[in-house]
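# Predicted coordinates and the sequence they were generated for:
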Amino acid sequence: MISSLFGGSSLRISPKDFPAPAEDAPLAARPGRALAVLAGGCFWCTEAVYLELDGVLSVVSGYSGGTAETADYKSVCTGRTEHAEVIQIEYDPSRLSFGALLKIFFAVAHDPTQLDRQGNDVGTQYRSAIFYADAEQKRIAEAYIRQLDAAQVFSSKIVTRLEPLEEFFEAEAYHQNYAALNPGQGYIQAVAMPKVEKLRKYFGDQLKG
């Protein structure tokens, strides 16, 4: 089965053949800064993927979906705070589109067909979600999900939630740049690095020099 070749995900095609979004925002005429907030399981892993992508200026791990009172790791890990572990990606919209970020999100960063979990990480805090900042981000994300489902790119239906971005809460300092600072940690080697290696293998031309 093809999916067994690509990190155990439900992807039915090679990541190199993953379709780009048919609807996307055009690249900006001049360099600038834009933000995207994505939830794809443990933020250590998604952060590690996006830090390598050319056009990404910074990645901050944090929490969205709940309130400030419980936006801390211990509380979020209970699965009862409504938060998701997220990353806030700051990128240059003259070099990367929002749709290009979503392509990596679906093709590499996580499995969007797993409901309220990623592998052995179980709970709503590990849900697949796009926290859209405006109507354009929502429109692009909705259209892309419809496109991928219609093309049956995955063996199961995409369960990614679209949630309005109310607030982003930065996670504790020890979570930031975690994979790079802890390369020998077992979880990083078993879960994060295969995603990074998949990015390098299939999207090497899109990485920072």
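Received it, and whenever you're ready, just let me know what you need. Numbering: from 1, shown residues only.
# drop to CA atoms for contacts and neighbour counts, all remaining ones
Will do.
# Quick one: list the elements packing against the longest helix seen in the chain.
With residue count as the measure and DSSP state H as the assignment, the chain has helix 135-150 as its longest helix. Judged by 3 or more Cα pairs under 8 Å, 6 or more residues apart in numbering; DSSP states H and E, helix 135-150 is in contact with helix 98-104, strand 161-164.
# in this protein, which spans are helices?
Secondary structure of the chain (DSSP H): helices located at 43-50, 73-76, 98-104, 135-150, 178-181, 186-187, 193-202.
# So which residue is dead centre in this protein?
With distances taken as Cα atoms, centre = their mean, F105 lies nearest the centre of the chain, 4.2 Å away.
# close enough to count as contact, K208 and Y50?
No. Between K208 and Y50 there is no contact, the gap being 10.3 Å when judged by Cα atoms under 8 Å.
# who has more neighbours, those two?
Neighbours per residue, other Cα atoms under 10 Å: of K208 and Y50, the larger number sits with Y50, 27 against 11.
# what sits against D24?
By Cα atoms under 8 Å, 6 or more residues apart in numbering, the contact set of D24 is 97-99, 140.
# here comes the other one, which I'd like you to weigh against the first:
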Amino acid sequence: MRNVDKARLSLRKCGIWGVALAAAVFCLQSVAWPLGDVETAVAIPAPVKDEASTASHLETAIFAGGCFWGVQGVFQHVKGVTNAVSGYAGGAAQTANYDSVSGGNTGHAESVQVTFDPQQISYGQLLQIYFSVAHNPTELNRQGPDSGTQYRSAIFPLTASQQQVAQAYIAQLNASKRFTKPLVTTLEEQGHFYPAETYHQNYLTLNPDQPYIVVNDLPKIKQLQQLFPTQYRAEPVLVK
């Protein structure tokens, strides 16, 4: 397991016992874990190509963009999202666990499976939030303090329509030059999703004072509210 993953688990233990923020910072320092730079959201145009909003059933999407704690937390605050589950995608069933994935050689990416109502929010709108707020799509195999292929920027389209919309939007954003570097987001076919361990679910909501969450993830929630006020929901929809 990488040092950063050991640190995240150490901090999780600190949070479980309800240690105050100052004590958690000491816990953070004791494992010599760099926080990295805080990511800043980028205002981007909506996708020109999107799915039609005529579906009367729920739809599912899978996104990977660094540590799943923050990505899950962002989508849990989006109107129209009925569930957002942290997990693993891109690898085999037998390696779909935190200890294995943390090694960086399983093919898995820390991912979030988002279930949404397409009559309230479209797949393209979810992509806009994903690229703008949930992570930095120009970072190759890393996000913030986390590095490795398990933290890559990846979309796992589950339908031909999702594939077309995501591919067109990546091309649109690259052409718009809104980002300082080209997007490195990959579209991957191995989209079988495996839910993560229970302690990873609702992590942002349950551990709002943990330094990792404070520095890397809570700013994303504020940026979501600022950039997408009509899509923002104050009360997150939690995994039960």
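Perfect, I can see it now. If you're wondering where the values come from, they're calculated on a predicted model, not measured in any experiment.
# TM-score for this pair?
TM-score for the superposed chains, counting by TM-score structural alignment, normalised by the length of structure 1: 0.91, backed by 197 aligned residues with a Cα RMSD of 1.3 Å.
# quick one, which of the helices and strands packed on helix 135-150 of structure 1 is nearest to K195 of structure 1?
With Cα to Cα as the measure, helix 98-104 is the member of those nearest K195 of structure 1 (10.3 Å).
# from the middle of its chain, how far away would stretch 185-196 of structure 1 be?
Taking Cα atoms, centre = their mean, to the nearest Å, one finds the center of stretch 185-196 of structure 1 at 15 Å from the center of the full chain.
# And stretch 152-161 of structure 1, by the same measure?
Worked out by Cα atoms, centre = their mean, stretch 152-161 of structure 1 lies 15 Å from the chain centre.
# Check stretch 152-167 of structure 1 too.
If you compare the mean C-alpha spot of stretch 152-167 of structure 1 with that of the full chain, they lie 11 Å apart, counting by Cα atoms, centre = their mean.
# Next: stretch 106-123 of structure 1.
From the chain centre to the centre of stretch 106-123 of structure 1 is a distance of 10 Å (Cα atoms, centre = their mean).
# what do you get for stretch 62-74 of structure 2?
The offset between the C-alpha centroid of stretch 62-74 of structure 2 and the centroid of the whole chain comes to 1 Å, using Cα atoms, centre = their mean.
# same thing with stretch 180-193 of structure 1?
Its chain's C-alpha centre lies 17 Å from the corresponding centre of stretch 180-193 of structure 1 when counted by Cα atoms, centre = their mean.
# in structure 2, which spans are strands?
Secondary structure of structure 2, counting by DSSP state E: strands at 59-65, 81-89, 109-116, 142-143, 146-147, 153-155, 186-187, 193-195.
# could you check the distance from whichever residue in structure 2 pairs up with P112 of structure 1 over to V71 of structure 2?
With TM-score structural alignment defining the correspondence, P112 of structure 1 maps onto P137 in structure 2. Separation of P137 of structure 2 from V71 of structure 2 (Cα to Cα, to the nearest Å): 12 Å.
# and if you look at H57 of structure 2?
As judged by Cα to Cα, H57 of structure 2 and V71 of structure 2 stand 24 Å apart.
# more neighbours, the two?
In this view H57 of structure 2 and V71 are compared by other Cα under 10 Å, and V71 has more residues nearby, 28 against 9.
# isn't that one right up against H135?
Yes. With contacts counted by Cα under 8 Å, V71 of structure 2 reaches H135, the gap being 7.3 Å.
# okay, and the common contacts of the two?
Shared contacts of V71 of structure 2 and H135, defined by Cα under 8 Å, 6+ apart, comprise G65.
# Number of residues surrounding A190 of structure 1?
Taking other Cα under 10 Å as the definition, A190 of structure 1 ends up with a neighbour count of 11.
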